[in-house]
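Novice: structure, please.
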Amino acid sequence: MDELIAVGRIGPPRGVRGDVFVEPFTDTPDERFAPGTTLQTDPPERGPLTVEALNLSGARMVLRFEGLADRTAVEALRGVRLVVPSSARAPIEDPDEFYTSELVGLAARTAGGAELGPVKDVIDIAGADYLVLDVGGTERLVPFVSAIVPTVSVAGGFVEIDPPEGLFDL
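Specialist: A predicted model of the protein is given here:
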């Protein structure tokens, strides 16, 4: 089964004609949200939605969806995530690059080989990425920087953690 990946989140309406601000989670929003593109939604019962128009309002992206012609209709979509099948993403050719969603489920282990537990999630806090690990039944955040996570092997199914002293002591 093809995993669904969020490519954006619907925000507040813009004006009264059905336009809505969208926060993109993609490097290519002009391609991903091109007019005529149909997107699935999370929750699924809110979609699918087909992009009618894409505009920019300053640095913010504004979409209009087919069949949603007023503020009330798009207000009901606030917070809905726009999703696509993972197979719709562009392939990554560099073996040292990956999609962060590919990290979820990988086994985390120390540089010495001690098993820590699985990567449960990757989150962004104040512009920095953190791996969420389940270490002995306790959730731990690990800064996702090369000094602490020197090795990522999606093909091998693991990430290697070189934790500084005290990282897991709290």
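Novice: alpha carbons only for contacts and neighbour counts from here, please
Specialist: Fine.
Novice: buried ones in the strand or helix carrying Y130?
Specialist: Y130 is part of strand 128-135, with elements assigned from DSSP states H and E. Going by neighbour count (16 or more other C-alpha atoms under 10 Å), the buried part of strand 128-135 is D129, Y130, L131, V132, L133, D134, V135.
Novice: got those as a markdown table, with distance to V122 columns?
Specialist: Formatted as a markdown table, these follow (distance: C-alpha to C-alpha, whole Å):
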| residue | distance to V122 |
| --- | --- |
| D129 | 7 |
| Y130 | 6 |
| L131 | 5 |
| V132 | 6 |
| L133 | 9 |
| D134 | 12 |
| V135 | 15 |
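Novice: just to revisit the earlier point, identify all contacting residues around the strand holding Y130.
Specialist: Contact with strand 128-135 is made by 108, 116-124, 139-144, as judged by C-alpha atoms under 8 Å, 6 or more residues apart in numbering.
Novice: tell me which element the residue of the chain positioned farthest from its centre is part of?
Specialist: In the chain, the greatest distance from the average C-alpha position (C-alpha atoms, centre = their mean) is reached by G112, at 30.6 Å. Secondary structure from DSSP H and E places G112 outside every helix and strand.
Novice: second input sequence below; structure requested for side-by-side comparison:
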Amino acid sequence: MQLVVARIGRAHGIKGEVTVEVRTDEPELRLGPGAVLATEPAETGPLTIETGRVHSGRLLLRFEGVRDRTAAEALRNTLLIADVDPAELPEDPEEFYDHQLMDLDVVLADGTEIGRITEITHLPSQDLFIVERPDGSEVMIPFVEEIVGEIDLEEQRVVITPPPGLIDESEAVVASTRDAEDGDSDGAAEEAPGAGGDEAAGGTAKGGA
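Specialist: Now for the predicted structure:
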């Protein structure tokens, strides 16, 4: 499985270094020296990491063959993509890779369906589930332990306890009723190169993988 682990930002200095927007909680594993990464656009890569260091809180990388500021600036906005074993799990049992959570049903404790996770946004303060409602609208659910009470990968569902005002429960549909009318429409999230992030979301609102 190919997952996005970083996005290249601006050039730093004159010797080919670039800043990167890290999209993994394991940069030492995914973005260490010697790592060979596919890219989006594909014609930019593959890129092999030569060196990496942290400067003013940001990760700086230098790639093999990139020796000056002009070459580094040409890589700006390129996505870095790593091959990840789909069976691989984060070391922390309270964290999950994005691809594990995509397309899970989101329900209340009484079984009322809220929708399905279609996207996970990683913010500095917390992670957000973007949940598509049965009517096609979207709602954002903060991935914090006060709200997300249970993640059951076997049952393919996330149980939440939303605070008042977060969700208009009057528009929710009972999952069993939907299943009876529409049949079982569960499916795996589509996995395409560059389509997902390698970030792991955790109940402690820790983003990245």
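Novice: can you pull the TM-score for these?
Specialist: Their TM-score after superposition, calculated using TM-score structural alignment, normalised by the length of the first structure, is reported as 0.85; 168 aligned residues with a C-alpha RMSD of 2.3 Å.
Novice: nearest to F21 of the first structure among the buried residues of strand 128-135 of the first structure?
Specialist: Using C-alpha to C-alpha, D129 comes nearest to F21 of the first structure of the buried residues of strand 128-135 of the first structure, at 24.5 Å.
Novice: that closest one matches what in the second structure?
Specialist: Alignment note (TM-score structural alignment): D129 of the first structure maps to D127 of the second structure.
Novice: any idea how far its match lies from F96 of the second structure?
Specialist: Distance, D127 of the second structure to F96 of the second structure, by C-alpha to C-alpha, to the nearest Å: 12 Å.
Novice: swap in L75 of the second structure?
Specialist: For L75 of the second structure relative to F96 of the second structure (C-alpha to C-alpha), the value is 30 Å.
Novice: so between the two, which is more surrounded?
Specialist: For the pair L75 of the second structure and F96, the greater number of neighbours falls to F96 (23 against 20), based on other C-alpha atoms under 10 Å.
Novice: counterpart of the more buried one in the first structure?
Specialist: Correspondence of F96 of the second structure to the first structure, assessed by TM-score structural alignment: F98.
Novice: what's the closest non-adjacent residue to P13 of the first structure?
Specialist: Nearest residue to P13 of the first structure in three dimensions, chain neighbours excluded: V20, at 4.1 Å (C-alpha to C-alpha, 6 or more residues apart in numbering).
Novice: report the separation between that neighbour and E75 of the first structure.
Specialist: 8 Å.
Novice: higher neighbour count, those two?
Specialist: For V20 of the first structure versus E75, the count of surrounding residues by other C-alpha under 10 Å is larger for V20: 25 against 17.
Novice: what lines up with that one in the second structure?
Specialist: In the second structure, the residue paired with V20 of the first structure is V18, using TM-score structural alignment.
Novice: wait, is that match part of a strand?
Specialist: Yes: V18 of the second structure: assigned to a strand according to DSSP: H, G, I helix; E, B strand; the rest coil.
Novice: ok, it touching A11?
Specialist: Yes: using C-alpha atoms under 8 Å, V18 of the second structure is in contact with A11, at 4.3 Å.
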